[in-house]
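**Q** starting from these lines, generate the structure:
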Amino acid sequence: MDRSAPAASGCPFHGVAPNGCPVSADAAGFDAFSGPYQLDPAEALRWSREREPVFFSPRLGYWVVTRYEDVKAVFRNAAAFSPAIALEKVTPTSEAANAILRRYDYGMNRTLVNEDEPAHMERRRALLHSFLPAELAHHEPMVRRLTREYVDRFVGRGEVDLVDEMLWEIPLTVALHFLGVPEEDMDTLRAYSIAHTVNTWGRPSPEEQLKVAEAVGKFWQYAGRVLEKMRANPAGHGWMEYAIRRQKEMPEVITDSYLHSMMMAGIVAAHETTANATANALLILLRDREAWDAICADPSLIPNAAEECLRLSGSIVAWRRLALEDVQVGGVAIPKGSKLLIVMTSANHDGRHFENPDELDIYRDNTTEHLSFGYGSHQCMGKNLARMEMRIFLEELTRRLPHMELVPDQVLDYLPNTSFRGPHHLRVRWDPSLNPERRDPALLDRRADFAVGAPAREAVARHLRVAALRPEAEGVLGLVLEDPRGRDLPRWTPGAHIDVVVGGYERKYSLCGDPEDRRRLRIAVRREAMGRGGSAHIHDAVREGDILRVRGPKNHFRLDEGAARYLLVAGGIGITPVIAMADRLKRLGKDYAIHYAGRARPAMALLERLERDHGARLHLYPADEGRRLDIQALVVAAPGDAQVYACGPDRMLAALERTMAADPGRLHVEHFAAAGTHLEPSVELPFEVELRDSGLTLQVPADRTLLQTLHAAGIDVPSDCGEGLCGSCEVQVLAGEVDHRDKVLGAAERAGQDRMMACCSRACGRKIVLAL
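**A** Got it, this is the predicted structure:
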């Protein structure tokens, strides 16, 4: 456990955690039910992400996990972390409250969210059909009709509480329709749903526990009565009716008690999370007028904007797991039997994974990598229904009330609990005389077509103007990019890159300017005579004033700023990420050296700036002057604790990997390109992929990648470069031999045959088995 940071004032440690480590003052002071965590959970856990990413909370009795990779690792490891406590009461109920629940024969037990394997996957596979994209698409007309009707009720009034008059009732109606439950007793069901949340994830007082128990008991009985009505005639299209029909085929898998529990849990899960997520999204967007105006002007941005709001402030803050064995999370020993609170909202604000993580960026193209829906075999089955509803709500409101604004000085109240978050009320106002439908009634007939599922990365790009072009060396063109309206650009960190889409080409270029400059992004493009045409097009066709489509920034070559010494190695245009790292290390006062090799000084980019800013720390190796970079001598002479960052030709990086094979943890590289990753359908062989966690078997044809096949089946696998360069699409291999074509895995990792990059690598044989 990292104790390098100074503790808060007073006693440095407060007791001992179950693993024997001392409890820090920050950990001892963490309160999940009041104060900062309830106001802004991600901000409240910033100290943890930065200094103590896995800590024990004595007040809660849980280990709290806050960083992206650690949260994701817990979700992935179903063998070590059980979901059995996901619906366990955070606050044990009193005997008096338990007596009330017994009076109602309350028996909430296993559901899809709290069941271990193999029972979980058997039931998930059996009930998956209703959640497939093609099946969910049937619900879209109803969602659009309801949304239109509800907005019609208040569009002429000028002020409304969106939660009370739209955001709660529509998701509840959709949830009931999806489940096959009659649309009745809406207010009662809302009270039941809130009571269920408080009962499971809240900290009610002894008096409140009695009221909550009464409501939960009645909720349980209500669910049972509806279920019995369905049994009499289960011919409808609802999910529960489908489950009843499947029960007749698989009675040992889909039991009576399971159906009763799923009926109650489904009513809550299918609507409360969507209502809260949409309220959170509207709050974020209406506070950022530029983003709101952008989606009003261009509805195609809505899917990505909704996803970014889910990342920033999803309705599910945290989830829970039980350690089934002694295990390590983020380097911290977690004893068997420990309870874990894994905070997805904190993970979604982790700057190690997301650039400028605390800012709203509706153009962010890796926002779908958020963990708000969970990850792995227990990822939310209803995620795509929630996405559909959020997008339609935003489309209707932005089209009909683009001039809507938040009512100022309103107090936002949230239900105190560990895991769910959304405002009780959200008041907005507008001038009805400015409603655009008064001038253009035809706009009511317009609609955007949103495909079911995660937003496509290709659909979103920001438009930037070429503010300046300047030669940086022989054959190297520097581009300065800015927002056409003069707005700030996203923050970025050294090692980050952008994807430039121009002239039918899409290429990635490292940022080499100043990360503190919010107005400009700088790249340098070398004309590649043997390339695929992208660099030549930029050199020959791009002019000052042109508008380019740009994705990013993104960073898969991140600089770890915690080391004492650094060795920066660049070859050719590989200097672009390296110079940004050098600038940062200089600013931090770190010990670093730059070793830069090139064909000749006139062809070495950014040389004047390097000599000016880094002086004696810069070592040059122009080949035409007889100076060659000796990789082995360089590594041997470097301090043994120096972190090595390198970007350049494959032969240079391969030499570094060979030289540092005994100590690979100190080497960090970025490749220019991944040769051989593009499909050649005429020579490829089709293969079969079994998704062990999903219970699916898919066919990967010769003309499609594994990643394309997974996405077509609705399997959310993160991806970025599509060329095997970034590692974001890595999947775990359980069986089968891999034809590795990436530039991410080292020789030892490839030999292990336990992982592959889905965007480019394929099976050597006829079948491969993945942990998906």
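**Q** C-alpha from now on. contacts and neighbour counts both.
**A** Noted.
**Q** so which elements touch the strand or helix carrying Gln38?
**A** Assigned by DSSP states H and E, Gln38 belongs to helix 36-39. Secondary-structure packing of helix 36-39 (3 or more CA pairs under 8 Å, 6 or more residues apart in numbering; DSSP states H and E): helix 41-44.
**Q** outside of the lengthiest strand in the chain, which residues touch it?
**A** Looking across the chain with DSSP state E, the single longest strand is strand 462-473. With contacts defined as CA atoms under 8 Å, 6 or more residues apart in numbering, strand 462-473 is touched by 363, 477-484, 524, 543-551, 602-606.
**Q** emit the PyMOL select command for whichever of those are buried.
**A** Paste this into PyMOL to select the buried members of the contacts of strand 462-473, with burial taken from 16 or more other CA atoms under 10 Å:
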select buried, resi 363+477+478+479+480+481+482+483+524+547+548+550+551+603+604+605+606
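**Q** list the buried residues for the longest strand of the chain?
**A** Buried residues in strand 462-473, counted by 16+ other CA under 10 Å: His463, Leu464, Arg465, Val466, Ala467, Leu469, Glu472, Ala473.
**Q** now those as a markdown table including distance to Ala191?
**A** Converted to a markdown table, those look like this (distance: CA to CA, whole Å):
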| residue | distance to Ala191 |
| --- | --- |
| His463 | 46 |
| Leu464 | 49 |
| Arg465 | 52 |
| Val466 | 55 |
| Ala467 | 56 |
| Leu469 | 62 |
| Glu472 | 65 |
| Ala473 | 68 |
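**Q** second input sequence below; structure requested for side-by-side comparison:
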Amino acid sequence: MGSVSSPAAGAPENAATAASARAGGCPVDHSRLDPTGRPVSADAAAFDPFGPAYLEDPAGALRWAREKEPVFYSPELGYWVVTRYEDVKAVFRDNVTFSPSIALEKITPFSDEANAVLKAHGYAMNRTLVNEDEPAHMLRRRALQEPFTPEQLAHHEELVRRLVREHVDRFIDAGKVDLVSEMLFEVPLTVALHFLGVPEEDMATLRRYSVAHTVNTWGRPSPEEQVAVAEAVGKFWQYSGEVLEKMRRDPSGPGWMPYGIRKQPQMPDVITDSYLHSMMMAGIVAAHETTALATTNALRLLLENRGQWEEICADPSLIPAAVEECLRFSGPIVAWRRIATADTEIGGVPIPKGAKLLIVQASANHDERQFDDPDALDIRRDTAGGHLSFGYGSHQCLGKHLARMEMQIMLQEFTTRLPHMRLVPDQEFTYLPNTSFRGPEHLWVQWDPEQNPERTDPSILDRRLEVDLRGSTRRGVPRTVTVRRIDREADGIVRITLADPDGRLLPKWSPGSHVDLLFDEYSRQYSLCGDPDDRSCYQIAVRKETDGRGGSRYVHERLAVGDVLRLRGPRNHFRLDPDARRYVFVAGGIGITPIIAMADHARRTGRDYEIHYCGRSTDTMAFLDRLARDHGDRLTVYRSAEGTRLDVAALLAEPAEGVLVYACGPQRLLDALEEATRHWPEDALRVEHFTSDAGTLDPTKEHAFDVRLSESGVTVHVPADQTVLAALRSAGVDVPSDCEEGLCGTCEVPVAEGEVDHRDLVLTKAERARGDRMMTCCSRACGKALTLRI
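**A** Here you go, the predicted model:
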């Protein structure tokens, strides 16, 4: 299809408008107004979702928006564009205010001639799982979701492995191939058709139609192309109906569509004939195209980042984590669509009723407010599993586990049989012009067949690796670090310098980040306190806790220079808000570790701030010399042994607009700060905790309740003496965790229904009030039941 992009009717040329605005120095295009009557910025007027910049790098093309205008109106498209992680997630979360009903609407209206062609074929694509409102959506999703559970998908694993092996066999000795045409298009489509239950004799015909459906819905074909697309889509519709009728005559076979046909007599008002026809057509595209594009993107990324490709070749256990990071970095679904059902706002921007939204997951997945160093590929990234490539909330992609299975198996095959494979240099990557799906149309690779490992070791063909369909990769894969230095920082406090054993750079981190250190039986969280720009090492400070659980004693008494440790992270649940007007930093004792990194950042960026550091005496307070040197005029030190104490109430007596208080230290200090800021704006106080009793349960004070899992329909009973996390694990549900004290946020799960008794020290007041997430290691149900979106 062509990539011609014409301006909206009656609109001036975007590029000229933008250039004129920039030349005059005004960032606003006063000739354009959004639906609320406000002028449109020149950048927003110039945004072209069908242009080469967006097609090649959608996240990069919207970097300006994430930084300056995270929600903007595009007159070219007629949509409001949402670009930041939290805003995209909020839209996905609220499918009542932001209806999915336009998700399959043509983004480019067709000509009368093209519409006549569709009508002639009886095209009547209507509601499917992706564009249906409540309550109908959840009823149908629950009725049809069983074939998508990990347990049911396990039946397809052998088919996927066989298909992948057969296709690689065809070209293993060729030395050069276009992976898209030879494998990456074919295998996911065949798997999709088998999953749906399409008879073998109909597969070849249905393969021809899938690309036309994408262009029909999300592309911008020219008027001449629209007729050809409509013809293909119309035939696709007719033929899928014929295949469905064939299944109806004998619905006993395997597959999702026969499953739906068998369920129809039990729920005729929920699973209707027209609904099955629409799902038949949409399911082919959804199950095929996303996986094909995701795998193509992943292979390109890993081969371009050769060091990480070689890591997964050497250690295939990294493959599930690599898949999640590739989905974050370059997912197959760039953007999705919603429509506002009422006047509302997103990120503080007023959105009128009826406004159409383009919510750009690709941009959200590169939001530095959510992901440290988001434009770097890191297969050990601890937060990669939080990507939005499969959407979020009740409309999250049902087929995500099938896609993960296929991607993992294909990477297992390539890293085993073609570890020496490389991209053909200087090839040009092209993309099908559309707003929502992205992956190269061709991916040329080459290798020396004489170096194929199976020529000297045929036994490698017998290797079989497990696939991970339960999302346990959300925790990230630990990396190995060595102890470079151990320095005394104060009485009872040592500063540990950690580095990669091979001298490689460590991932970037932002102030407030922490890492998990794993040594012997211990796993402990420590804030990073060094220089974020120095990626040659990480620094943490550890205070010896004589009555602690043993981790700090291990560090002080047994850890030595040269020791090898495992490290997970960095993660950041204590992130500095870049939009604050001023910061008040408060630290007590070892709580100075995240605070000093925040203060360093504020000083480097020219932000207004002050530091209040409390301790017992000078000799017990870490980093005093460094603080005095770098922050002397901003620093106030309080030493209780000398009679100087922080008067928290006096410090925070007067709320100030745009001022945020960041604090870390002992619980009594944090409690005093919380009391002193009750009259401040909500969430003006941001804290990091280091102690918690949230994991302790007294069965005489607790009550039992049930937890229902919306994706599987399973109900798990949680006794009074057991955490939700423990109950889920006993039922075979794998939820990642780490501290298990409500401190780290690893065990977070989304909540669909029920009131949560929050006991964690991670969520903010506003997040708790929304009630849409909980920490399973400590929080419980207020009532008799909860429903989780897992």
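**Q** on that earlier part again, the longest strand of the first structure aligns to what range in the second structure?
**A** Counting by TM-score structural alignment, strand 462-473 of the first structure pairs with residues 479-490 of the second structure.
**Q** and stretch 343-360 of the first structure, by the same measure?
**A** Aligned by TM-score structural alignment, stretch 343-360 of the first structure corresponds to residues 360-377 of the second structure.
**Q** mind listing what's buried along that stretch?
**A** For stretch 360-377 of the second structure, the neighbour count (16+ other CA under 10 Å) marks 360-374, 377 as buried.
**Q** distance between the ends of that stretch?
**A** Start to finish, the residues bounding stretch 360-377 of the second structure are 19 Å apart (CA to CA, to the nearest Å).
**Q** where does the equivalent of Phe33 of the first structure over in the second structure land in three-state SS?
**A** Matched to the second structure by TM-score structural alignment, Phe33 of the first structure sits across from Phe50. For Phe50 of the second structure, the assignment made with DSSP: H, G, I helix; E, B strand; the rest coil gives coil.
**Q** not counting its neighbours along the chain, what's nearest the residue nearest the centre of the second structure?
**A** Closest to where the C-alpha atoms of the second structure average out (CA atoms, centre = their mean) is His387, at 0.7 Å. Using CA to CA, 6 or more residues apart in numbering and skipping the chain neighbours, the partner closest in space to His387 of the second structure is Arg328 (5.1 Å).
**Q** so that neighbour touches Gly391, yeah?
**A** No: at 11.4 Å, Arg328 of the second structure does not count as touching Gly391 under the criterion of CA atoms under 8 Å.
**Q** comparing the two, which residue is more hemmed in?
**A** Counting neighbours by other CA atoms under 10 Å for Arg328 of the second structure and for Gly391 shows that Arg328 has the greater number, 28 against 21.
**Q** check whether that one sits in a helix, strand or coil.
**A** Secondary structure of Arg328 of the second structure, reduced to three states by three-state DSSP: helix.
**Q** give the aligned equivalent of it in the first structure.
**A** Taking TM-score structural alignment as the criterion, the aligned counterpart of Arg328 of the second structure in the first structure is Arg311.
**Q** any idea how far Arg289 of the first structure is from its match?
**A** With distances taken as CA to CA, Arg311 of the first structure is found 19 Å from Arg289 of the first structure.
**Q** what's the answer for Trp47 of the first structure, then?
**A** 30 Å.
**Q** which one's more surrounded, those two?
**A** Trp47 (14 against 11).
**Q** trace the more buried one over to the second structure, please.
**A** Matched by TM-score structural alignment, Trp47 of the first structure corresponds to Trp64 in the second structure.
**Q** thinking again about what came up before, list the residues that contact the counterpart of the residue nearest to the centre of the second structure in the first structure.
**A** His387 of the second structure maps onto His370 in the first structure, with residues paired by TM-score structural alignment. Neighbour list for His370 of the first structure: Leu310, Arg311, Ala347, Asn348 [criterion: CA under 8 Å, 6+ apart].
**Q** distance of His370 of the first structure from Phe75 of the first structure?
**A** Remark: distance between His370 of the first structure and Phe75 of the first structure (CA to CA) = 13 Å.
**Q** just Arg651 of the first structure next, same as before
**A** With CA to CA as the criterion, Arg651 of the first structure and Phe75 of the first structure are 38 Å apart.
**Q** now do Glu608 of the first structure
**A** Using CA to CA, we find Glu608 of the first structure at a distance of 49 Å from Phe75 of the first structure.
**Q** with neighbour numbers in mind, choose between these two.
**A** Phe75 (24 against 11).
**Q** that one matches what in the second structure?
**A** Matched to the second structure by TM-score structural alignment, Phe75 of the first structure sits across from Phe92.
**Q** can you tell me the SS state at its match?
**A** What three-state DSSP gives for Phe92 of the second structure is helix.
**Q** got TSV for the contacts of His370 of the first structure, with distance to Asp630 of the first structure too?
**A** Output for those, formatted as TSV (distance: CA to CA, whole Å):
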residue	distance to Asp630 of the first structure
Leu310	49
Arg311	45
Ala347	41
Asn348	42
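**Q** just give the closest residue to Gln410 of the first structure, not the sequence neighbours.
**A** Excluding the flanking residues, the one nearest Gln410 of the first structure by CA to CA, 6+ apart is Arg427, at 7.5 Å.
**Q** residue in the second structure matching that neighbour?
**A** Match for Arg427 of the first structure (TM-score structural alignment): Trp444.
**Q** contacting residues for its match?
**A** Trp444 of the second structure touches Lys176, Val177, Asp178, Leu179, Leu423, Val424, Gln427, counting by CA under 8 Å, 6+ apart.
**Q** lining up those with the first structure, which overlap?
**A** Among the contacts of Trp444 of the second structure, the ones still in contact in the first structure (both residues aligned by TM-score structural alignment, their matches' CA atoms under 8 Å) are Lys176, Val177, Asp178, Leu179, Leu423, Val424, Gln427.
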